[in-house]
Structure formats: C-alpha cells, structure tokens
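**Q** sequence-free structure coming up:
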C-alpha cells in the first residue's frame, strides 16, 4: 500500500509539473519584453544594428524550440524597406522577417505573427512625441508585447507533447512601422503556399490591457467558422469581437490575400509612439490571460476543416 501511495504521489506530481510547464509562462513574457524594449535596443528601428540584434534573439528562441527554418536563408527572409514619411539619407534599408515552422505533417498551417521593429529614435516619422525626437522610443507595448506572445506560443506548442492536426508558422515581421512592409513582402513572396493557410493570428500591442475597454479581437467576420470557434470560450479578461479584417497592422496583408484573420490588440494609450512606452508599464498578468485566450481560440480552430474566407467591407 505504501508503495502504491508513493507511485500515485509521483504520478500526480509529474502530471502537475507537466501541466505547469505547459501553461503560459509569466516570467518568459517579462524576460522577452524587458530585453526587446531595453534602452540598449534603441527602439529597434528598421535597418539598425539593434534590430539585427533583436532578430538574432528571436532566431535563437526559434532554434531553442526546435522550429524548422522557413525563410529563404535559414530563418531569415530579407527584403528592402523604404522610409516614405520623411526624407532621410538612408531611406532604403535592409529588413528581415524571421520565420520558424512547427511541422506536424499536416496539410494546412496556422500562421501566428507579430512585428518586432519599432521607431528607433523617432527620427524617420511616426513619432507622436515631437518634443522628444532623437530620444529612444522603446516600444514595449508596440510591439515587444506581441513578440513576447509570439515566442511564448512557439514554446508552448513546440513543447506540449501533442502533434496537432495543423502545422504552425511563426513569423516575426520587420518594417511594420514603415507601412506593413514585412507582412506585405511575405504574402507576396510566401515561403509556403498561401492556399495551405488555415488562418492567421496577429498580435500587435497586447500589453496595456484596460478593463474598461477590454481586448479587441478584430477580424471575427473574416470567416463563417469564427462564431463556432468562439462558442463557449471564456476568459478572465473582457474581450470584444469586431468583424473587420482591415486595420492598421500585419493581419491586413493576409486579409488582402483572402485569408481569415484575427488581430489581438489592447488599444491605444498615452504612450503610443512616444518615449514612455516602457516595459514596467506592461500588464503582464493580463498579457498572460490574452495568450491563454489565444490558445483556446487556436485549439478550437484545429477542430475545423480548412476555414472559408469572407470579405467584411
């Protein structure tokens, strides 16, 4: 009897440890946001050595989670990005999407994306902080929060000991702040057939949850299957479903290619595109809850056949 109790205790201990290991990890989220939005990263401007450093960080995480390279050269997909808002000496900049693939041997693939560039010193347009042009715009919410979500979902799905019925393609987009250029380039030069995409999930600014407004989930109308996918889904945060597929971030590039999309977004705030968008202002507990909600949505979507697309406007 004593031996049986020990075995049962060991079983439940291992089971509990496995469940904890597979939950969204709050400390991982903090680590990623604080690193990517530190002053040393100088705002991660497209073409900067700091953005290249961020790219290496993301690539290292993809390798750690044993994602297969799915760029045109390893994990990288290089392209040229042009600054158009202002006249600057270095208007043509080299940019790179970082792409990792969780291959489950399935016919269709879910794309999960987030952009990892930001405004640098705010000196090539886009800053809402005219008194602080030339100072570091850290971009903790925009979009270190989304990249942290991308990396944590990569860890979660690559380590959950489940072979899902869909593959997952993780893309960190560059040059979003220059006009969605990274996602536009990928959808024009896809590294897997667009016809094989089940749907696309985009995370951009998911770190400043306001309980009065709730989380916006944009793109609910882009597939007739989304109502069934969301049926019965609950969360400890409030979320609002919006039908439109267009709207200010990288999911738009996929929507324009007739691919169902969802865009998770906690909304604007007083630090948007300003020097005050710092890591200590992120609501990490809410960020974790958003990712837990996304896992539910992703898992429910895997119960569907390949999703149909609907134009919303």
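**A** Good, I have the coordinates. These figures come from a predicted structure and were not determined experimentally. Numbering: from 1, shown residues only.
**Q** C-alpha only now, for contacts and for neighbours.
**A** OK.
**Q** Can you tell me the closest non-neighbouring residue to residue 142?
**A** Once flanking residues are discounted, residue 142 sits nearest to residue 205: 4.9 Å by C-alpha to C-alpha, 6 or more residues apart in numbering.
**Q** so that neighbour touches residue 146, yeah?
**A** Yes - in this structure residue 205 lies within contact range of residue 146 using C-alpha atoms under 8 Å: 6.0 Å.
**Q** Can you get me a residue count around the residue nearest to residue 142?
**A** 28 (other C-alpha atoms under 10 Å).
**Q** give me every residue that touches it.
**A** Contact analysis of residue 205 by C-alpha atoms under 8 Å, 6 or more residues apart in numbering lists 141-146, 264-267.
**Q** How much space separates residue 37 from residue 151?
**A** Distance, residue 37 to residue 151, by C-alpha to C-alpha, to the nearest Å: 15 Å.
**Q** any idea which residue sits dead centre in this protein?
**A** In the chain, the C-alpha nearest the mean C-alpha coordinate belongs to residue 114, at 3.2 Å (C-alpha atoms, centre = their mean).
**Q** Which of the three states applies to it?
**A** Of the three states, residue 114 takes strand according to DSSP: H, G, I helix; E, B strand; the rest coil.
**Q** so who does it touch?
**A** Neighbour list for residue 114: 143, 146-147, 150, 171-173, 202-204, 250 [criterion: C-alpha under 8 Å, 6+ apart].
**Q** Isn't residue 72 up against residue 191?
**A** Yes - with contact defined as C-alpha under 8 Å, residue 72 counts as touching residue 191 (7.2 Å).
**Q** Structure two is appended below for comparative analysis:
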C-alpha cells in the first residue's frame, strides 16, 4: 500500500511539473476570484457607475486600489494610474414635443421618451425648428465602393432627414450581406446629416433593425450625454438636432404623407432609391439643454515585459468600467447596477492583470490594462485614449476587449466578434481547439457588434482587435436553457435588472477568462506582432501606424 501511495504521489508531482507556468497561474482564476469584484462594483453603493457621478469616483478609487494591491504599476507615462477624459455633459429638457404640421394645423404631437428622443447636436442651449420640411432618405448612405448613393444630389439643406436604421442586407453581394457595417451605425447617420447641411435627423427605430427595443434607446439617450471637449466637428454644426422616432410614430408620420412605412422601408433596399419628400408635412421642435464640464477617467495599469527588444510593444486588455447610473424607477428600483455590463468584464481584466504580474519574468512584451470610462455615452474613454495614446498604436500588438462575459455556465463554444479578421482571432481559435472548444463567428452580424464596443476605437487606429462574446452551446444545463438565457439577456440589457441573479453560474466565465489569459500569454511571447488579414478595412491603417512608430524611434 505504501508503495502504491508513493507511486501515486510521484505521478501527481510529475503531472504538476508537466503543467506550464501559465496553466498554474490560470488555475488561480476561479469563480470566487471573479465574483468578488463584480459584487463590489455592481452593489447599490456604486450607484450604477454613471459617468461624472460619485459612483464613477468610487469605481476609479476601487480599480486603482486593486492594481496597487497586485503590485501593478500605473500605466501613464509619469507612472500614475488615471487619464483624465475631458468631457462636456449635456442634459436635455424632457418636456419637449415633436409637432407634425399639415395645412397650417398640428396633426401629431409626439412625446419625448415615449415616441421620440432628440437632443441638440450643435451644443446649443436652445434649438428651435419651425415647420421644416421632412425628407425620407432611405438608409442615408453614400458608399462609392458599392456604387450606392441614397441622396442622389438632392438639396437637403435646412430639412429634416428621416432615416432607416442599419444598412442594406437583402443582397449578399452588397455591404457584406446581413453584416452591419459602420454605414449602419447611428453615428454614421448623424455625420451624414451634418455633411448634407440638414437641420435635423430622425432614425426610424425598429427592434429587428436596432437589435434592441425602444426602452434601450429611451434609457440611453434620455440620460446626460457627453462629448469630448474641443470636438469642433459638432460645435456650430448646421444640424440642430439628432434623434430617434419609434416605429409607431413613424407609421403615423408616413401615413399622414400618404405613404406606407413598410413600403418605404422596403424601397430603401434598392440601389435605385431616391429621396422621398414627405409632401405637405413639416416638423416643429423646441429643445432646451444645459451643459457642464466634467472629466471622466480611464484607469491604466502596466506589467512591463522582460525582453529589452520587445518590451516597448504592448498587448492591451480593455474593459469599460461605467454603466447607466440612476434612471427612471421600475417597480421602485432606479439603479442600473451593470453587473454583466460591465462589472463582469472589469473583473475578468483584473484577474488577468494579477496573473500576468505573477508571470512577469516570463513575459517578453508588456501588457497594458485599460479600464475605460464613458463607454455608455459613445465609447468616449477609448476614443480619447486612441487620440491621446500612452503607447504608440504602431507599438500595440493587439487588443482583447472584454465587455460582458458568460455568467450562465460552461459552453462547448465561444463567439468571437471579429472572427477571422486578424491573427488574434487565429490564436484564440487554436487554443480553444486544444481545449476541445469551438470558436464561432458573430451569430447576429446584422447588429454590428464590432462597431459597438471599445475595441472599435483601437481598431480605427490599426490595432488588431477582437471582442469575445459568450458561447451558446451550454453544457449540463436543462433543455431550453439557452432560450432562458436569451430572454434574461434581453430583459436585463441596459435596465435596472442587470444584477447578479439565481441563474448566474461563473464556471463558464472561468473557462473563458482562462482561455483569454492563455491567448494573451502567447501573444505577449510571440515572435512577431499580430496583424489584420490582407483584405480587412483596418489593414492599411495598421501599416501606416507601424511605419510612423518606426520613424519615431
């Protein structure tokens, strides 16, 4: 018996010795280590972590404290931990009404929040629109590479553009079929309205075209909005307001012009589409807004690589630390705790940071942990870092962005937004396969997730980036469990319901974070920096940034 025990002990020691250093450290990423920061950040004490609030201040203090606890240096050039993000906050009076006029009479009054959302787009305190003409411009897209122009040289100065959400999807040969490109994003629609000299723009909301319900629009845009201070592209813009209109209100609007909304939405799918004036109708709207200067903050920590030739190159992990804060009460609860979005992602990056610090002597490149603020108000924290980088983008090997995690149990698969677009995707896929898991592309390419989180700000600077999402093939769960998860996510997204609940099972999050930790380790020690595939839209920017970084050495 003693001999058998000795053999078993030797075998156990042998297996332990065979484990790689990264595997040993990864095993310290557990359900308990992941839950701890989530419980803190998603508590009512943090008031929903909204930009420019006491809740944000508490979040910043907590993140800096944790990085110091792990022995991780500040990631700013002077060794500090925070980067101020100068913002201008805008709050719009919620008593506004859109008035639709015909023949000198007001025939529709659409109410703020329930029927429409709008805000001054030129940073004015008072906006007044008096009986401006309305023109439906389809998707409002100009794409020379697709031989597509929805405007057809129409004079749209001083008019209100009514725009279909998303981008064309009927033809798989156009706009990558059902995949939503930047052309389908609301910010593109607003940019085109400015370019056309329009007085205002209203995007027609439908749940399928947006990927979320009207409540998400109303909750998101009724809060204080923020802009980067000094952004001259919007100050003094000819476009006085941006906004959204519900499908129901849009239906009434089109019917009053003798048109059917569904017919016009369908017409926009054609390259031959031409702008459609909503004849006989005009729009009046008065908006009031107040402003305040407010700094958000990014939190940065860095673990420096040990290779003198490579340690000026960085892998960046990003996670946004902000959420929606306090909004209108629902059954007495007004705090949007943001447990999944994105206390979970912050916890994942904190756990990775602690692990890489332990492995520091074995890391060739450096790793930057970038907890960005103001994501929920337009990716402004990551946008500011991208425009004022602490590491030259040409010296950043890759970005792994963690925004929301799998909190519902183990899966056989994992979804990767950005699948197949760069070598970061290839690394993650290879490691997943070694662990018996399959990496899948975005199952909802029509929702444009690649353009909806902080990795997009870095990708625009040429940095190869991916945005992992939860898998869908759950292990050891009852029949119909995926449908339950889907309904939970729909109900909880950007609402007061985003809290830790009885369905949470962090075994899947453990599985995923260990996978990203391993992938990051390999990227940090790879023989070369990561790259985009040759046909990718960000490939050229990547080459330009690498060249600029080399010329500055």
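**A** On my side now, so go ahead. Everything quoted here is computed from the prediction, not taken from an experiment.
**Q** Got a TM-score for the pair?
**A** The TM-score (TM-score structural alignment, normalised by the length of the first structure) is 0.83; 303 aligned residues with a C-alpha RMSD of 3.4 Å.
**Q** my guess is the residue nearest to residue 142 of the first structure is in a strand, correct?
**A** No - looking at residue 205 of the first structure with three-state DSSP, it is coil, so not inside a strand.
**Q** Aligned against the second structure, show me the partner of it.
**A** Using TM-score structural alignment, the partner of residue 205 of the first structure in the second structure is residue 404.
**Q** check contacts around residue 25 of the second structure.
**A** Applying C-alpha under 8 Å, 6+ apart to residue 25 of the second structure gives the contacts 355, 358-359.
**Q** Who wins on neighbours among the residues you listed?
**A** In terms of neighbours by other C-alpha under 10 Å, the contacts of residue 25 of the second structure top out with residue 355 at 20 neighbours.
**Q** Mind telling me what that residue corresponds to in the first structure?
**A** In the first structure, the residue equivalent to residue 355 of the second structure is residue 156, according to TM-score structural alignment.
**Q** Could you do residue 66 of the second structure as well?
**A** Residue correspondence to the first structure (TM-score structural alignment): residue 66 of the second structure is matched to residue 61.
**Q** since we're on the residue mapped onto residue 174 of the first structure from the second structure, how many residues are nearby?
**A** Per TM-score structural alignment, the equivalent position to residue 174 of the first structure in the second structure is residue 373. Residue 373 of the second structure has 33 neighbours, counted by other C-alpha under 10 Å.
**Q** And for residue 106 of the second structure?
**A** 15.
**Q** Which residues are in contact with it?
**A** For residue 106 of the second structure, the contacting residues are 99-100, by C-alpha under 8 Å, 6+ apart.
**Q** Run the chain-centre distance for the helix or strand harbouring it.
**A** Taking DSSP states H and E as the criterion, residue 106 of the second structure maps to strand 105-111. Remark: strand 105-111 of the second structure is offset 35 Å from the chain centroid, using C-alpha atoms, centre = their mean, to the nearest Å.
**Q** Likewise for stretch 126-139 of the second structure?
**A** Mean-position distance between stretch 126-139 of the second structure and its chain equals 29 Å (C-alpha atoms, centre = their mean).
**Q** matching residues in the first structure for it?
**A** With TM-score structural alignment applied, stretch 126-139 of the second structure matches no range in the first structure.
**Q** what's the answer for stretch 242-253 of the second structure, then?
**A** Alignment of stretch 242-253 of the second structure against the first structure: no match, by TM-score structural alignment.
**Q** in that stretch, what's buried?
**A** Judged by neighbour count using 16 or more other C-alpha atoms under 10 Å, the buried positions of stretch 242-253 of the second structure are 242-247, 249-253.
**Q** And stretch 295-308 of the second structure, by the same measure?
**A** 295-305.
**Q** Which residue of the second structure is paired with residue 80 of the first structure in the alignment?
**A** Taking TM-score structural alignment, residue 80 of the first structure has residue 86 as its aligned residue in the second structure.
**Q** and that match, that one's in a strand?
**A** Yes - counting by three-state DSSP, residue 86 of the second structure is part of a strand.
**Q** so it touches residue 296, yeah?
**A** Yes - look at residue 86 of the second structure against residue 296 with C-alpha under 8 Å: they come within range, at 6.5 Å.
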